[in-house]
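Engineer: Structure for this input, please:
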Amino acid sequence: MTTIWLTRIIPNPRNRQASRDFRNSVELHYRVMKLFPDNLGDQARKQLGILFRAEETPQGPYLLLQSRTQPDLNLLPPDYGKADTRPLSPLLDALRPGLPVRYRIDANAVRKPRKTTQELHGLKPVVALTGPAAVEWWRRQAEQSGLKIDTVHATQLIAASGLKAQDKQRIHNARTRFEGNALISDPALLRRRVEEGIGRGKAYGCGLLSLAPATTA
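Structural biologist: So this is what the prediction gives:
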C-alpha cells in the first residue's frame, strides 16, 4: 500500500511569514503546496492526497499535514519553525474491526437545499450546519466512513477564510470540530476515507480525520 506521511510544523512566532500564514487559510494552503512538486496541474492537491489542519494549543499553534508524498521541509522559508515527518501507515495498518479509537476532524458540515427550497426560503446553494444538525451530519459521515460513533463533542470554529491570489475569489468555509470516541466497523473503508479526507473545503484546512487508539471504560 501507499505510504501516508504525517508532518507537524510548529511555526516560529517571531517569523513574519509564518504568522501571516497561520492567520489566513488561503496563505496556509499556498505554503503547504510549495512543499511538493509544482508540475502536477490543477488537481495536484488531490493527486498528492494533501490534507491539513491547524491546531491551537496553550503553547501556540501548529500544523498537521497529511500526504501521499513526503514533503520537502527544506522548502520552508529560513527560520520558519520546527518541522518533522513520520509515516502514518503503521497506525493505518493496525486498524481492525471493533478497535476503539479517539477521533478528531475539522469539517465543513453543510447541506445543499433543493432548488425549490432555495427559492422558497431565499437560501444559498450551500447552507452551513450548526448545533444538532451539524452533529447529525457528522454521524452520517462517520457511519459512511467505517466508524461507529460512541461520543461526539462539537465545537464551532472560526471559518477558514482568505483571498485567492489568482482570481481574487474570497474563500469562506464554515468549520466545526468533531471529536470523541468510536469503534471501527470497516477498516478498509476507514483507511480510504482517512486518505481522501471527508467533506468539502479540503484545500483550506477541512476534512483531515485523525485517529488514535483508545481504551474502553
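Engineer: use CA for all of it now, contacts and neighbours both
Structural biologist: Fine.
Engineer: Against T151, how distant is L123?
Structural biologist: According to C-alpha to C-alpha, to the nearest Å, L123 stands 31 Å off from T151.
Engineer: again with L73
Structural biologist: According to C-alpha to C-alpha, L73 stands 36 Å off from T151.
Engineer: sec struct for the residue lying farthest from the centre of the chain, please.
Structural biologist: Distance from the C-alpha centroid of the chain, by C-alpha atoms, centre = their mean, peaks at L120 (33.5 Å). Classification of L120 using DSSP: H, G, I helix; E, B strand; the rest coil returns helix.
Engineer: could you pull out the helices for this protein?
Structural biologist: 16-22, 25-33, 44-48, 89-93, 115-121, 131-143, 187-196 (DSSP state H).
Engineer: To compare against the first, here's the next sequence to fold:
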Amino acid sequence: MHLTRFRINTARQGARHLLASPQRMHAAVMSSFAGALPSQGNASRILWRLDRTSRAEVLLFIVSEDRPDLTHLVEQAGWPTTATWQTYDYKSFLDGLTAGSTWDFRLTANPVHHIRRTPDEERKRTAHRTPRHQMAWLLARQEQAGFRILETPAERRRLPQGDAYQLIVRDERRHRFDKTELTTGETKHVPLVTVTYDGRLEVTDPAALRRTLIQGLGRAKAYGCGLMTLARSGGR
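Structural biologist: The predicted structure is shown next:
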C-alpha cells in the first residue's frame, strides 16, 4: 500500500478547474494509475482527499495499492520545474498500529441517512444537515471501524452538555454535477454534501482500523470521501 501527497498550485487555471469539480478530480486521480478505470473493481482500492490548510494550501492525498504517477497533475496543477509529489510506504505504518495507541485523525466524508416522508414512499438517501447529526453519523461507525473517539475531559468542556468528544466537524461543502451511467447512457444529477472531521481517537481493533484506512469510510469514495489519515499530535 502507498500513501501519496501532492501540493496543488491553486494559482494555476488547471488547478482551479479540477478543484471546482469532484468528478474532474476523480478522473485526474484515476488517470494516475495504468489501466485503472472508474468502472473497474480496482477503483474501490483508490481513495483520495483534498485538504485545505490554514496556510491556504490545498493538498491532495491518495491511498492506493499501486504506486501512482502524477506527472499529468504536476503539469496541469503543480509546479513542473520545482516540485513533484511524495509517495510513502503505507504498509509499514499500518502494520505498526496497536490497540490502545492514540492518534489525531482527519476524515472527509459524506454523512447520509435514509428517510421516508410518508409510509408508502420509498426510502431515499439524504445528507445530514446539522453538525450534531453529522457528528452522530461518525460516532455510530467508530466501533465497527476499529477506533474510539476520545472524550473531552470534563474540565475542558465549554458547556456542561457540549463538547463531549475531541471531535470537530467543519468545512461543509455542497456540490452538484451530472453523471452519465456507463451501462445505460442515462445522465443523472448528483448532489453531494461533504464535511471534514478533525479529532483524536484510540485504536480499539487494529485489523478493523487497517481496513478502514485502506477501504475508506462511508459513501462517495470516488468523489474525495472516505479517506481517513492518522498523525501524532501536532504532526499535521
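Engineer: Could you say which of the helices of structure 1 is packed most deeply?
Structural biologist: Across those, the average number of neighbours (mean count of other C-alpha atoms under 10 Å) peaks for helix 25-33, which reaches a mean of 21.
Engineer: Which residue numbers in structure 2 does that one align to?
Structural biologist: The alignment of helix 25-33 of structure 1 onto structure 2 (TM-score structural alignment) spans residues 22-30.
Engineer: Average offset of the matching stretch relative to structure 1?
Structural biologist: Its match in structure 1 and stretch 22-30 of structure 2 itself, once the structures are fitted together, sit a mean 0.5 Å apart by mean C-alpha distance after the TM-score superposition for structure 1.
Engineer: need the contact list for the nearest residue to L150 of structure 2 once chain neighbours are set aside.
Structural biologist: Leaving aside its sequence neighbours, L150 of structure 2 sits nearest to L201 (C-alpha to C-alpha, 6 or more residues apart in numbering; 5.2 Å). For L201 of structure 2, the contact set (C-alpha atoms under 8 Å, 6 or more residues apart in numbering) comprises T102, W103, D104, F105, F147, R148, I149, L150.
Engineer: now, among these, which is nearest to A43 of structure 2?
Structural biologist: Distance to A43 of structure 2 across the contacts of L201 of structure 2 (C-alpha to C-alpha) is lowest for F105, with 23.8 Å.
Engineer: Map the closest one onto structure 1.
Structural biologist: Using TM-score structural alignment, F105 of structure 2 pairs with Y103 in structure 1.
Engineer: which ones are touching the residue lying closest to that match once chain neighbours are set aside?
Structural biologist: Distances taken as C-alpha to C-alpha, 6+ apart put L211 closest to Y103 of structure 1, at 4.6 Å, once the chain neighbours are dropped. Contacts here follow C-alpha under 8 Å, 6+ apart; on that basis L211 of structure 1 touches V101, R102, Y103, R104.
Engineer: can you put those residues in CSV and add neighbour count and distance to R14 of structure 1?
Structural biologist: CSV is the format used below for these (neighbours: other C-alpha atoms under 10 Å; distance: C-alpha to C-alpha, whole Å):
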residue, neighbour count, distance to R14 of structure 1
V101, 21, 36
R102, 18, 33
Y103, 20, 32
R104, 19, 29
